[in-house]
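Need a 3D model of the sequence below.
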Amino acid sequence: MPDLQAPGIREAAERLLEATRTHVPCAPVRDVLPDGSAETGYAVQAILTERALADGRRIVGRKVGLTSPAVQAQLGVDRPDFGVLFADMEVPAGAEADSGRLLQPKVEAEIAFVLAADLDAPDLDAAAVRAATDHVVAALEIVDSRIAGWDITFADTVADNASSGLYVLGAERVELGDRDLRTVRMELADDTGATVSEGTGAACLGDPVEAVLWLAATCRDLGAPLRAGEVVLSGALGPMVAAASGDTYTARLSELGSVSVGFSQDERAGRGAVHAGGVREDGR
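This next block holds a predicted model:
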């Protein structure tokens, strides 16, 4: 990994931290980074993670991002990435997401894996992922970007903790076993009941189990393997949908149940959209 003290890497981290603190999206960080490599992006992410841990936040899992071709097309990237989930990012089922914590939120439906065993073996495969999984649940990830207008390259989103925001887990726990998650059908509806996004498990790197396998192997090789008890958001099953204060979304996943989230009314909500260009975009 690049030197975390390198000026460009440190400057990028401070820019993202300032955007979080002020609630005003910032310029892309790629213009200060020494290069656009994944390694450089993860170096910035590591600084942000260290700062979060120093502030008392607790890691509870990881998220895989950019697994859906539709989402990759939306953001102009062509490979997956990952970010860290902290305990304070979870929105309890039935509760509202705090719009005041968000800048430019979008919602996507996913399958979450809750692990019962570590995934740190040198010979990981899909069978190992299945064996290590306690259960899977329907989930919503509220992705967010500290970078104005979602004007991101791969390095930008990796640096920004894979554009993480908040997440919600459904109440229905389902045993994975040999269940074929590729055939899971997802429909995401707004508060009028209209379908705003749809897809299948196959949209997530071909199979959500393969997405978790990619993450497990990547984290193991980086020396920070996935551990028992952690939550893994395996990636979007369909396009993201922009969210605003007062909105409600419900995802229904065949075989896995449903999960909903509402966004609190907050006078600060929407400031990100104003600074990012002023127009709310559904399915950017």
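
Every contact and neighbour count from this point should use C-alpha atoms.
Fine.

Spatially, what comes nearest to the spatially most central residue of the chain if we skip its sequence neighbours?
For the chain, residue 164 is the residue whose C-alpha lies nearest the centre (C-alpha atoms, centre = their mean; 4.5 Å). Leaving aside its chain neighbours, residue 164 sits nearest to residue 143 (4.9 Å; criterion: C-alpha to C-alpha, 6 or more residues apart in numbering).

To compare against the first, here's the next sequence to fold:
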Amino acid sequence: MTMTSTTSPATSPLADPRLARGMAAQMTLRDRAIAEGARPIGWKVGFSTPAALAKLGTKAPLVGFMLDRKVLAAGATVALSRFSGAPVAEPEIVVEIGTDLPGGGDEAAARAAIVALGPAIELVDVTPSDDPEAILAGDIYHRHVVLGPRASRPGGVTADLVSRVLRNATTVATPADVTANTGGLAMLVRHVADTVAALGLTLRAGDLIIAGSITAPLALTAEDRMLVHALDPIGEVSVRFA
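The predicted structure is shown next:
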């Protein structure tokens, strides 16, 4: 895949050679899956907290891709025994993009491109690493995503949203600010647009972005049976485990 950028090499989100190599390997996976019939549905971000950035030696969140074949129906049952590494669940916000968003713009343009939000749960298959190139090459551990209902939210306003997470019969603590652990949604959307532009792609109308875990990632065990993520007042989504 030819990698081009609308930004200068010094300001490109892939200026770090580790990120450039990791994203090139990731795009090879994506291109192969699309050639086999998979349909791209959008992108994901991860490792956005200050602690994660310091651990990896990066300056911005990592970006991965999502395909239709990785989407699970709400309430689906997942066999954790099929994970090759450590199964982890992440309650997230899914952002729907309403207009094409080229790279090189500002956060105001990114904010204007957001049309809807909703709850999501991402399931990741983690083999721990401190190497961002290896993490990117494996699509940031992405295994599945469960998408809940989305509601119109022009500009991606989150001030009134409340995240509630129920693991089995136990409530998981969530921050009052649903973007406290991820960073603002406009910033994340802007970063995704700039990253895919550096790959010669464009963030398109209809693309979905899962914005990173609202809580600390939840390591799953054989005792886990169900996870519910409600994003009030929009709605909720759940997944079961076997």
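
TM-score for the pair, please.
Once superposed, chain against chain, the TM-score is 0.80 (TM-score structural alignment, normalised by the length of structure 2); 225 aligned residues with a C-alpha RMSD of 2.8 Å.

ok so, going back, tell me the counterpart of the residue nearest to residue 164 of structure 1 in structure 2.
Counting by TM-score structural alignment, residue 143 of structure 1 lines up with residue 124 in structure 2.

following the strand or helix carrying that match, which helix or strand shows up next?
Assigned by DSSP states H and E, residue 124 of structure 2 belongs to strand 114-126. Counting by DSSP H and E, the next helix or strand C-terminal to strand 114-126 of structure 2 is helix 132-137.

Now do that next one: which range of structure 1 does it align onto?
With TM-score structural alignment as the criterion, helix 132-137 of structure 2 aligns to 154-159.

The matching stretch vs structure 2, average distance?
Here the mean offset of stretch 154-159 of structure 1 against structure 2 after fitting is 1.3 Å, by mean C-alpha distance after the TM-score superposition for structure 1.

tell me, stretch 86-96 of structure 1 lands on which residues of structure 2?
Counting by TM-score structural alignment, stretch 86-96 of structure 1 corresponds to residues 67-77.

Now tell me what touches that stretch from outside.
38-42, 143-148, 237-242 (C-alpha atoms under 8 Å, 6 or more residues apart in numbering).

ok, so what distance separates the aligned residue in structure 1 for residue 226 of structure 2 from residue 91 of structure 1?
Aligning on TM-score structural alignment places residue 226 of structure 2 opposite residue 248 in structure 1. According to C-alpha to C-alpha, to the nearest Å, residue 248 of structure 1 and residue 91 of structure 1 sit 13 Å apart.

Could you do residue 145 of structure 1 as well?
18 Å.

what ranges do the helices span in the stretch 1-150 of structure 1?
7-22, 38-54, 69-75, 126-132 (DSSP state H, counting those that start in this stretch).

possible to save the ones you listed as a markdown table with distance to residue 235 of structure 1 and mean neighbour count?
Converted to a markdown table, the helices of the stretch 1-150 of structure 1 look like this (distance: least, C-alpha to C-alpha, whole Å; neighbours: other C-alpha atoms under 10 Å):
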| stretch | distance to residue 235 of structure 1 | mean neighbour count |
| --- | --- | --- |
| helix 7-22 | 23 | 18 |
| helix 38-54 | 18 | 19 |
| helix 69-75 | 10 | 18 |
| helix 126-132 | 15 | 17 |
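
Kindly reformat those as TSV and extend each row with distance to residue 240 of structure 1.
Listed next are those as TSV, based on distance: least, C-alpha to C-alpha, whole Å:
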stretch	distance to residue 240 of structure 1
helix 7-22	21
helix 38-54	22
helix 69-75	7
helix 126-132	26
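
Show me the one of those that comes nearest residue 191 of structure 1.
helix 69-75 (22.4 Å; C-alpha to C-alpha).

got the contact list for that closest one?
Under C-alpha under 8 Å, 6+ apart, the answer for helix 69-75 of structure 1 is 66, 78-79, 150, 152-153, 203, 236, 238-240, 283-284.

Distance of the residue lying closest to residue 1 of structure 1 once chain neighbours are set aside relative to residue 159 of structure 1?
Leaving out its chain neighbours, the residue that sits closest to residue 1 of structure 1 by C-alpha to C-alpha, 6+ apart is residue 39, at 5.8 Å. Separation of residue 39 of structure 1 from residue 159 of structure 1 (C-alpha to C-alpha): 10 Å.

for residue 273 of structure 1, same thing?
From residue 273 of structure 1 to residue 159 of structure 1 the distance is 21 Å (C-alpha to C-alpha).

same deal with residue 150 of structure 1?
13 Å.

And residue 21 of structure 1, by the same measure?
Residue 21 of structure 1 is 16 Å from residue 159 of structure 1, by C-alpha to C-alpha.

do residue 108 of structure 1 as well
With C-alpha to C-alpha as the criterion, residue 108 of structure 1 and residue 159 of structure 1 are 20 Å apart.

burial measure for the counterpart of residue 157 of structure 2 in structure 1, as a count.
The alignment partner of residue 157 of structure 2 in structure 1, by TM-score structural alignment, is residue 180. Close neighbours of residue 180 of structure 1, defined as other C-alpha atoms under 10 Å, add up to 13.

What of residue 157 of structure 1?
Using other C-alpha under 10 Å, the number of residues around residue 157 of structure 1 comes to 32.

is it true that it touches residue 144?
No. Between residue 157 of structure 1 and residue 144 there is no contact under C-alpha atoms under 8 Å: 9.9 Å.

Residues that sit against both of those two, list them.
residue 163.

if we can go back for a sec, more neighbours, residue 108 and residue 159 of structure 1?
Neighbours per residue (other C-alpha under 10 Å) separate residue 108 of structure 1 from residue 159, with residue 159 holding more: 28 against 25.

For that one, give me its contacts.
Shown in contact with residue 159 of structure 1 (C-alpha under 8 Å, 6+ apart): 12, 13, 40, 41, 42, 43, 44, 45.

cool, and residue 177 of structure 2?
By C-alpha under 8 Å, 6+ apart, the contact list for residue 177 of structure 2 reads 159, 161, 162.
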